[in-house]
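K.L.:
The following block contains a protein sequence and its predicted model.
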Amino acid sequence: MALLLSFRRWWCVVFVGLLLLPTIGLFTPDLPAPARMNNVVPNGWWVRAAEKLDPFINDNYGLRGTLMTGHAAYGRAFQVSRDRPVLIGRHERMFYTAEQTLDQTLGRVLRKPQLEQMVSVTARMREEVAKWGGKLVVAIPPNSQTIYGEDLPDWTERERRRPTEYDFIAEAMPKAGVPFVDMRPALTAAKSGGAVYFRTDTHWNRRGALIGFNAVMAAAGYPQLEVPEADALGPVFRMATGDLSRFLGETNPTGDTDYEWKPAMIKPDTLKPITGVMPASPPNDPFEPYAYETGHAGPRVLVVGDSFTQHFWPGLLAHGTSAFGWMHHRSCKFDFSAVERFKPNLLIYIPVERSMPCAGTPAHLDMAAGKAS
């Protein structure tokens, strides 16, 4: 009797073929997939090979795009995000859930000590900036679920509590004498005229960034720096899906939308870098600080923020200031000596809502305010 009957031989061929598919996929066309973060086999991979090679293999197996797209399609069909920090709501809007972001928006967490530290630090920042005649304004870009709460699943309505952390800060800042911009009303009202946040990304879009910018400038007493929407934004265009979509293993080159830039929102090529002011940062730092002279009259403005302002605001700032700069807030632990060197007329402290609470010990906070203990 033959070792394998003829019909079993065909099953053997099919089985071996399936095992070879990942290898075949290394040389055949594939569907688009999130960018590979590990493209080089690490040196000395044979030492603790499983630990060192796993990240490379996970980013470079065959038919990666096809498999990730299939998994994403399954997740979207059944609205499953598993252990990924993403919640899919109405209109397929995606919400970031890590860092207690959803609990924060719903009021299920209130980190009062860290919020009080933020109020204390910014109050001291206001006093320091006032020494050279400068002004501090604090603003908080809301989480997308704060602005698009109607797109959250129904169960979230039963979980809402008051006050939220944003409510707490909005009340505490003015009591401490710190000028504060509550961006929630302006962004919520603007939704009737078009999107203000991406559908598949944690960030606001260019229109949301413009509305936030104008709200800050109005509150700071610099209405001349406000930019009309007609001068800054063009038509809506299709763009690739964002960071939350990539969390789910999905990419789509036309899966989201934004607004075209107009000249008033484009960073000019004629800016002159200011050296020796911003703190040094490692080459791989995604939040590299910058400072520029514009070559024309206007106030000096320094932004201490995050990705909500890093690349959205340079063009807006360049057209009305004599000099401007940007650095990351580091959860209240940024280098305040850079502020003292830059000496802005206007200092804007603007962490996104999920990053409001200060992180670190009081000693860190002393250093953040330029008073190392």
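P.N.:
Noted; the coordinates are in hand. As the structure is a prediction and not an experimental result, all values here were calculated from the model.
K.L.:
For the rest of this, base every contact and every neighbour count on C-alpha atoms.
P.N.:
Fine.
K.L.:
any idea how far the spatially closest residue to residue 246 that is not a sequence neighbour is from residue 311?
P.N.:
Setting aside the residues directly before and after it, residue 246 is nearest to residue 34 in space (Cα to Cα, 6 or more residues apart in numbering), at 5.9 Å. Separation of residue 34 from residue 311 (Cα to Cα, to the nearest Å) stands at 21 Å.
K.L.:
for residue 190, same thing?
P.N.:
Distance from residue 190 to residue 311, by Cα to Cα: 21 Å.
K.L.:
Check residue 197 too.
P.N.:
15 Å.
K.L.:
which one of these two has more residues nearby?
P.N.:
residue 197 (24 against 13; other Cα atoms under 10 Å).
K.L.:
show me what contacts that one?
P.N.:
144, 203-205, 207-208 (Cα atoms under 8 Å, 6 or more residues apart in numbering).
K.L.:
List only buried entries from those.
P.N.:
With burial judged by 16 or more other Cα atoms under 10 Å, the buried subset of these is 144, 203-205, 207-208.
K.L.:
want to compare, so here's the second one:
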Amino acid sequence: MILAPGVTELLRRGRASAVAESGMEGLPPLEAAPAAWVRVFNALRGGYLEKHFGLRGRLITWYNYVNAFLLKSSQDNNPVVMGRDRWLFLSQDGPDRNILEDFRTTRPLPEAKMRRVLDVLTARRDWCAARGIAYLVVVAPNKNTVYPEKLPEAFTRPAEDSHLDQLLRYLKDHAALDLVDLRPALAEAKKEHQVFYATDSHWNAHGAFAAYREIMRHVTPHFPNIRPFAPGDYTPVEYAGLPGDLAFLMGLQEYLPEPRVMYVNAAGGARARGTSYPASGHPGYFQPLVASEVPGPAGEGLPRAVFFHDSFFWELMPFLAEHFRFAVYAWMNPQTEMEPRHFDTELIERERADIVIEEFTERYFVPSARPLDKREQAAHPGN
């Protein structure tokens, strides 16, 4: 038994379970130069063997299968928990962000942290306004915010006033920001459709379309010639697809199949076309920039846009792209307690944007409720 993992690794018998994890890079190439040996040694010392021993993926799958299906065990220190009806929820996002603990805590947000968010967003709004550019902030709620009834029974929320409620109220009370809170639109759409995937942390096309409609309600006052799409303009189609990101995180993708949803344009096709865009080496970008355009006469008179976003935006993009002559989409690294998300003013000016839309997932938009540490206190004097 002790030798089984090593023997399996050597012989490569059986099919390994794919487990989505960070820090799973391979070893550097082994070469004759001493420096290459040092790199390999440092990789081994840095935890390579802990994540690459034989049968590791299969053992993780078995462990999560027993916990989720047999023991019905859910702990908020696990990266993913299984709730009612086999719904999966992201719980731990990195070492310092416990989503479900933040969801049910009664500790209020420190005003200093809310003030920091306010200062960052108002500075961006003012920068855009000085150049005649509209500025919109969109908050995509966490899955547990929209489907709290699917959480495990242990994860009840004792406080009705969530951290997102507190932050949005603070922003509205202290500044004239154009904020798009998508929760009401998703709650309404939820009455007719499932708006999040059960095995994924993201919304599906039903949820994205409801979000799109609410975003456009804030866009059209700036551009009255734009006509948002109605539900009848698309036909929802379900098709067999990959399980969601949370199933892969647990290594349970074989046991949790889930159909995907796609909205097909009932009018017979989309006008927007993807186009290449020069790469940027700025560390604030999580992925290379992409762009879309509506070519020819159909695009004449349409505005230009720059979108700063995260992973929730990909289901929105096909809908929004139809309304802009040219648009650039920048998937950003998330902001931290100390560092706001990058706001690329050079990109905005280069593209002559008429509107800038920033989309934030709730878990990256709302700061934690923990008290300020010494380093943060130094960054927020007087608090």
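P.N.:
Perfect, thanks for sending it. None of the values given here were measured: they were computed from a predicted structure.
K.L.:
now for the residue nearest to residue 246 of the first structure: what does it line up with in the second structure?
P.N.:
Residue pairing (TM-score structural alignment): residue 34 of the first structure is matched to residue 19 of the second structure.
K.L.:
ok, now residue 160 of the first structure?
P.N.:
Under TM-score structural alignment, residue 160 of the first structure pairs with residue 158 in the second structure.
K.L.:
roughly how far apart are the residue nearest to that match when sequence neighbours are not counted and residue 258 of the second structure?
P.N.:
Leaving aside its chain neighbours, residue 158 of the second structure sits nearest to residue 104 (6.1 Å; criterion: Cα to Cα, 6+ apart). Note on residue 104 of the second structure: its distance to residue 258 of the second structure, by Cα to Cα, is 28 Å.
K.L.:
Can you flag which of the buried ones among the contacts of residue 197 of the first structure belong to helices?
P.N.:
144, 207-208 (DSSP state H).
K.L.:
got CSV for the residues you listed, with distance to residue 42 of the first structure too?
P.N.:
CSV is the format used below for these (distance: Cα to Cα, whole Å):
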residue, distance to residue 42 of the first structure
144, 38
207, 42
208, 41
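K.L.:
do you know how far the residue lying closest to residue 118 of the first structure once chain neighbours are set aside is from residue 343 of the first structure?
P.N.:
Of all residues not flanking residue 118 of the first structure in the chain, residue 358 sits nearest, at 5.4 Å (Cα to Cα, 6+ apart). Residue 358 of the first structure sits 23 Å away from residue 343 of the first structure, going by Cα to Cα.
K.L.:
what does residue 211 of the first structure give?
P.N.:
With Cα to Cα as the criterion, residue 211 of the first structure and residue 343 of the first structure are 26 Å apart.
K.L.:
One more: residue 67 of the first structure?
P.N.:
53 Å.
K.L.:
Compare the two (neighbour count), which wins?
P.N.:
residue 343 (19 against 16).
K.L.:
Assess the claim that residue 165 of the first structure and residue 113 are in contact.
P.N.:
No. Applying Cα atoms under 8 Å as the test, residue 165 of the first structure and residue 113 come out as separate, 11.2 Å apart.
K.L.:
mind listing the strands for the second structure?
P.N.:
80-82, 88-90, 134-140, 179-181, 234-239, 260-265, 273-275, 290-293, 304-309, 326-331, 355-361 (DSSP state E).
K.L.:
give the contact list for the spatially most central residue of the second structure.
P.N.:
Compute the mean C-alpha point of the second structure, and by Cα atoms, centre = their mean the closest residue is residue 311, 3.9 Å away. Contact analysis of residue 311 of the second structure by Cα under 8 Å, 6+ apart lists residue 331.
K.L.:
give me that answer again for 10 Å
P.N.:
201-202, 286, 331-332, 359-361 (Cα atoms under 10 Å, 6 or more residues apart in numbering).
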